[in-house]
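S.K.: predicted model and sequence below, questions to follow.
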Amino acid sequence: MTDQDGAGGIGWPRRSRRRGQGELESQVLAVLQVAPGPVGAAWVQERLEGDLAYTTVMTILSRLHAKQAVTRERVGRSFVWRAASDEAGLAALRMRRVLDGQGDREAVLASFVTALTPDDERLLRDLLGDAGAAERGDAGQTEPGESGDRRTEPGESGDERTESGDGRMEPPADPEG
């Protein structure tokens, strides 16, 4: 195959586009997630886009195994592979690896949090609240009629609310009204 339009020079092989970082890992993980069970590397290779070499697929699987995103089991002289994480889990592993490589974790996390959109910040707060509740053993325990995702406004504390006659939590009565 040669490049006749001059982009790579006449007679030079056309270069395929460069994949984004982690793109192949995500593709391999996606293939494993739809697999009927543990599968071999050749099975994965057949279902990936492009003409990837078997050794390339094995390298990707080995890297995913090192990141604990896939599991493997020896069957005969080879391995069969299974997804242990989804794409979100793989992204979280990458984020953790970047954080682990930094000297000042607090500064990195502070910078990350200040760059979040208000919606992402609210989501992160909710997730951290859920994780804290799970650690305390009160996960999923909300008052009747409460969704559990109510965000406290500045200057407001959850302790000021009172239980109504029907079990719902309501804000305190206005002392001036």
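M.R.: All right, it came through fine. Numbers count the residues shown, from 1 in each chain.

S.K.: hey, let's count contacts and neighbours off CA atoms from now on
M.R.: Will do.

S.K.: where do the strands sit along the chain?
M.R.: Along the chain, counting by DSSP state E, strands occupy 70-75, 78-83, 162-163, 169-170.

S.K.: alongside the first one, take a look at this:
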Amino acid sequence: MHGLGELEAAVMDVLWREGIPRKVREVLERLDTGRQLAYTTVMTVLDNLHRKEWVDRELDGKAYLYNAVMTREEAAARALRHILDTSGDPHGVLMHFVASVSDEETDILRGALRKKRRR
């Protein structure tokens, strides 16, 4: 995901898959990175994600429960928005993107644009 390191993205994947707040230990147990990670490493990653406003946290006894502040889809949309904003040529980017989408994705885009116009 744009703006996240490899380990941050793996932690976010756990929170998105789970769909409920999780403690550091629970995230660590569910991580599948192909390497053994220390509890403090995952705690630091979650703290960084909190600072970057990707997760919120709530004290539960002596430990924090961490939860994603946006869905995976919202995060992807935010990344796309950032790409358009920083591309220097959003029209060109959109034209290349539209040329790459499938027929099904074209139908989804058309439907979304119709809904947006009705607002």
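M.R.: Thanks, I have the structure now. Predicted model, so just to flag it, every value in this text is computed and none were measured.

S.K.: hang on, the earlier thing: out of the strands of the first structure, deepest packed?
M.R.: Among the strands of the first structure, ranked by average contacts under mean count of other Cα atoms under 10 Å, first place goes to strand 78-83 (a mean of 19).

S.K.: that strand vs strand 70-75, what angle?
M.R.: 150 degrees (axes from the mean of the first three to the mean of the last three Cα atoms, to 10 degrees).

S.K.: residues in contact with strand 78-83 of the first structure?
M.R.: Residues outside strand 78-83 of the first structure that contact it (Cα atoms under 8 Å, 6 or more residues apart in numbering) are 29, 32-33, 35, 37-41, 61, 69-74.

S.K.: OK, contacts around Val45 of the second structure?
M.R.: Remark: with contacts taken as Cα under 8 Å, 6+ apart, Val45 of the second structure is in contact with 7-8, 11.

S.K.: in the second structure, which spans are helices?
M.R.: Listed in chain order, the helices of the second structure (DSSP state H) span residues 6-18, 24-30, 39-51, 72-86, 90-100, 103-118.

S.K.: turn those into JSON lines, columns for distance to Tyr66 of the second structure.
M.R.: Supplementary listing: the helices of the second structure in JSON lines, determined by distance: least, Cα to Cα, whole Å:
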{"stretch": "helix 6-18", "distance to Tyr66 of the second structure": "8"}
{"stretch": "helix 24-30", "distance to Tyr66 of the second structure": "8"}
{"stretch": "helix 39-51", "distance to Tyr66 of the second structure": "8"}
{"stretch": "helix 72-86", "distance to Tyr66 of the second structure": "15"}
{"stretch": "helix 90-100", "distance to Tyr66 of the second structure": "34"}
{"stretch": "helix 103-118", "distance to Tyr66 of the second structure": "32"}
